[in-house]
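Trainee: dropping a prediction and its sequence here:
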Amino acid sequence: MRLRSTATAMALALVAFQAPAWADIEAAKAFLDAEIGDMSVLDRAGQEAEMQWFIDAAKPYAGMEIKVVSETIGTHEYESKVLAPAFTAITGIKVTHDLIGEGDVVEKLQTQMQTSENIYDAYINDSDLIGTHWRYQQARNLTDWMAGEGAAVTNPGLDLADFIGTSFTTGPDGKLYQLPDQQFANLYWFRYDWFNDQKTKDDFKAKYGYDLGVPVNWSAYEDIAEFFTGRDMSYAGGPATGVYGNMDYGKKDPSLGWRYTDAWMSMAGMGDKGEPNGLPVDEWGVRVDENSRPVGSCVTRGGATNDAAAVYAVTKAIEWLQKYS
């Protein structure tokens, strides 16, 4: 039996990606030993009770097939290779989790929305598609689904507050359309040992007039990049030559486009302030109208992708790559 659904986001995620289990409680115990251990907030009895809930809730759906797709990254490889087979074993519902390129995920999602052909039952896609899901209304909104049609298969132990970033997957109507599955973080990588070396700290303060530490603004980042580039760090266990003060993307890749627009430019001040996104101009530099519809990204159309902050951000990125990388 094939499960047919118009869901094009994470509508089936509550069923397919909660804590997996096996066909009987003894196998579930083995799974808990191998994969969960002491990483759960539930004690062992609570974990086993949750496994039993999956066994019982899935009985009416044995024999169904669910097809899921995501891009190929480590998080989703684990879901495909470990969680999907485990879910199949407990429920008798066959879950096939395909791993494809990020662009291919978007292409198949668009094709499904345009043709109404059910290519996949659930998609793991970027939360940036929240506007698409809200406007097209082809993805199940999870708020209503969990309270209505999907209530019987919604884990009673599910706590949405455990998910980081639900504000990014909630539409303008206040409904949850996707569950955050994994996230990318913007990190500042630095040599902790060098930053705490006394000679290094003294030399930095003598040159710049303030203490060396993780930068809190762009000028401090530039000072640190300049300070370390070409510096002999052999006294602190580092190399005498070949030290650089900046590390950034240095290889041509399509993803650079959105890495800059959704992070680097907004860090320089592009867009309006707001949580989770600035309004009316978000962190991508895209302006939306009073109905949350995008109307433009360039300055002439009310956007910000080529405003002063965006130009400054890109200019500095190129300059730092040339000088300090």
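Mentor: Okay, I see it. Numbers count the residues shown, from 1 in each chain.
Trainee: every contact and neighbour count from this point should use C-alpha atoms.
Mentor: Will do.
Trainee: could I get the full set of strands for the stretch 151-300 of the chain?
Mentor: Listed from the start of the chain, the stretch 151-300 of the chain has strands (DSSP state E, counting those that start in this stretch) covering 287-288, 294-296.
Trainee: Throw the ones you listed into a markdown table and include distance to residue 302, thanks.
Mentor: Output for the strands of the stretch 151-300 of the chain, formatted as a markdown table (distance: least, CA to CA, whole Å):
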| stretch | distance to residue 302 |
| --- | --- |
| strand 287-288 | 6 |
| strand 294-296 | 6 |
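Trainee: tell me which of the ones you listed is the most buried.
Mentor: By mean neighbour count, with neighbours taken as mean count of other CA atoms under 10 Å, strand 287-288 ranks first of the strands of the stretch 151-300 of the chain at a mean of 22.
Trainee: one more structure, for comparison:
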Amino acid sequence: MNYKLKSTTAALLILAGPAFADMDAARAFLDEEIGDMSSLTREEQEAEMQFFVDAAQPFQGMDIKVVSETITTHEYESQVLAPAFTAITGINVTHDLIGEGDVVEKLQTQMQSGENIYDAYVNDSDLIGTHWRYQQVRNLTDWMANEGADVTNPGLDLDDFIGTAFTSAPDGKLYQLPTQQFANLYWFRYDWFNDEKNKADFQEKYGYELGVPVNWSAYEDIAEFFTGRDLSHMGVDGEVFGNMDYGKKDPSLGWRYTDAWLSMAGAGSKGEPNGLPVDEWGIRVNENSQPVGSCVARGGATNGPAAVYAVTKAIEWLEKYTPPAAAGMTFSEAGPIPAQGNVAQQMFWYTAFTADTVKPGLPVMNEDGTPKWRMAPSPHGVYWEEGTKIGYQDVGSWTLMKSTPEDRAKAAWLYAQFVTSKTVDVKKSHVGLTFIRDSSINHESFTERADKLGGLVEFYRSPARVAWSPTGTNVPDYPKLAQLWWQNIGDAMSGAKTPQEALDALCADQERVMERLERAGIQGDIGPKLNEEKDPQEWLAMEGSPKAKLDNEDEEPKTVSYDELIKSWQ
């Protein structure tokens, strides 16, 4: 089965040009690119394409520009779906691909200047709290019911999207439309864990079975066991490591921690999709969803015992069980390392790497096309409680700015719906492996392909997936606050500060930004309203987050059989 993009299709459609902005181009696209890779029948596909042909009539010949970060899914949208959309509708789309930080920068510039730089953005739902409070993006609930009603696909089927809880605000409105999602899960060498010698040696040394770690204590034992282990009996050459991470003082270091690291340790409150009143950043909100503090002295948890434990463990594992070069790596540099074949496990591995980790010929692939590795739920730290978020899910989502003129926003909204439509989504999901629709996850083609994807399909079909979520609405200004994390965590990573000192500085920095927002009053009655400071012990003595320091942070290690875990999901 060919899951790669067919560049010939894109070329044919470009040659056809806007003159073919009708159902002939749509049928050619369905024949050449989609086939039976859709959750819709051919008749239903043609009906959906007819909607786009008809709705686009007022915008024939219009040139629009949209932007996203550069990942495989968006490359497919830009290189195949954009020219197809142009040929079908007569709307000329330029879909730019730039770095994630650059996308946010362009968005910020448009928010601040009011100048229409792009007609639509694929912007992470991590900014949902920002968009809700600043009210500079169109809320899609009202848009679809009013101005955008004539360009809203009757077959959009919002209930089929798995990520709309992440792109909705406390006011109940939808602000962004998901176009790709990926989670950070636990990654491990299934073949090494099932080797009889490794299992026997681990049992003898630690007194329990080698398996998927349920908690950080077990993860640490496994990291220690494999680091420096001789695996020549399995044909593995070179030094072996029990952990993979990265530590360079770089913006991507912030992602490691804003992306749920503290909640995995157990720092936040219980709640789905995010902890309330204290979220995974350690920011506390009141009953009106106003941020009231980040430091423990104001009821936050960014510098609390669980957060200090989380950062301390990450540094310890980086120093003891990780390739030495990793301390100087960024996110993108560290990403490919597990696929090179000498890493036993990774706590925090993004499923967006799946496509690049199942390529034929890699040391982590079998000759029959199945992987030697698997992905599983992330283990949790000693402060974690059932009902607390346990991992991060990235949700890149179409976002329409209010500063975009209405006709351009309508044309861009048509494109956003085209690339997320049921007609194209199964095929797009096979190319990028970043699921957004239930109907795609459950398509028979993924049942057939599941054994080649290392547990990705099983995870997304499981009830476990709801405990993985993006940054929530407690964060009042993601771009301003996110840049504080990598600088402060970087000080802890380099040894310039202890984890406690770094997190004290981080929460103070976050509160300074929130204090400025409060004084400016630009977010109205849903903006920050900081609590008065009081003795941190008063907050730590209360039930819930922030949580008091435990006398013993080494809990009894626990593992589970991967195969039994998968059965429990099914």
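Mentor: Here it is on my side, so go on. These figures come from a predicted structure and were not determined experimentally.
Trainee: and the TM-score between them?
Mentor: The TM-score (TM-score structural alignment, normalised by the length of the first structure) is 0.87; 304 aligned residues with a CA RMSD of 1.9 Å.
Trainee: quick one, which of the strands of the stretch 151-300 of the first structure is nearest to residue 85 of the first structure?
Mentor: strand 294-296 (40.1 Å; CA to CA).
Trainee: tell me, that closest one lands on which residues of the second structure?
Mentor: Per TM-score structural alignment, the counterpart of strand 294-296 of the first structure in the second structure is residues 291-293.
Trainee: try stretch 94-111 of the first structure
Mentor: Going by TM-score structural alignment, stretch 94-111 of the first structure sits over residues 92-109 in the second structure.
Trainee: all strands of the second structure, in order?
Mentor: Using DSSP state E, the strands of the second structure run over 63-69, 92-98, 120-124, 177-188, 212-213, 284-285, 291-293, 345-350, 374-376, 393-399, 559-560.
Trainee: I'd like to know which of the ones you listed is closest to residue 41 of the second structure.
Mentor: Here strand 177-188 is closest among these (CA to CA), at 21.6 Å.
Trainee: which bit of the first structure covers that closest one?
Mentor: Under TM-score structural alignment, the match for strand 177-188 of the second structure is residues 179-190.
Trainee: now do stretch 429-448 of the second structure
Mentor: The alignment of stretch 429-448 of the second structure onto the first structure (TM-score structural alignment) finds no residues at all.
Trainee: start to end distance for that stretch?
Mentor: With CA to CA, to the nearest Å as the measure, stretch 429-448 of the second structure spans 14 Å from end to end.
Trainee: can you list contacts of stretch 105-113 of the first structure?
Mentor: Applying CA atoms under 8 Å, 6 or more residues apart in numbering, the external contacts of stretch 105-113 of the first structure come out as 8, 69, 70, 71, 117, 118, 119, 123, 125, 138.
Trainee: now stretch 52-70 of the first structure
Mentor: Contacts to stretch 52-70 of the first structure, defined as CA under 8 Å, 6+ apart, come from residues 1-3, 20-25, 76, 90-102, 105, 120-125, 152-153, 155.
Trainee: who's in contact with residue 321 of the second structure?
Mentor: Residue 321 of the second structure makes contacts with 223, 224, 227, 241, 242, 243, 244, as judged by CA under 8 Å, 6+ apart.
Trainee: burial measure for residue 205 of the second structure, as a count.
Mentor: By other CA atoms under 10 Å, the residues close to residue 205 of the second structure number 10.
Trainee: counterpart of it in the first structure?
Mentor: Under the alignment by TM-score structural alignment, residue 205 of the second structure pairs with residue 207 in the first structure.
Trainee: and for residue 513 of the second structure?
Mentor: Counting by TM-score structural alignment, residue 513 of the second structure has no partner.
Trainee: ok, residue 513 of the second structure touching residue 482?
Mentor: No: taking contacts as CA atoms under 8 Å, residue 513 of the second structure lies outside contact range of residue 482: 11.0 Å.
Trainee: how much space separates the residue lying farthest from the centre of the first structure from residue 220 of the first structure?
Mentor: The centre of the first structure is farthest from one residue, residue 206, which by CA atoms, centre = their mean lies 41.0 Å away. Remark: distance between residue 206 of the first structure and residue 220 of the first structure (CA to CA) = 14 Å.
Trainee: to which residue of the first structure is residue 125 of the second structure aligned?
Mentor: That one, residue 125 of the second structure, aligns with residue 127 by TM-score structural alignment.
Trainee: distance of the most centrally placed residue in the second structure from residue 447 of the second structure?
Mentor: Central residue of the second structure (CA atoms, centre = their mean): residue 394, 1.5 Å from the mean position. Remark: distance between residue 394 of the second structure and residue 447 of the second structure (CA to CA) = 23 Å.
Trainee: and if you look at residue 413 of the second structure?
Mentor: Computed as CA to CA, the residue 413 of the second structure to residue 447 of the second structure distance reads 32 Å.
Trainee: which one's more surrounded, these two?
Mentor: Per other CA under 10 Å, whichever of residue 413 of the second structure and residue 447 has more neighbours is residue 413, with 23 against 12.
Trainee: so that one is in contact with residue 150, correct?
Mentor: No: contact between residue 413 of the second structure and residue 150 fails when scored by CA under 8 Å: they sit 10.9 Å apart.
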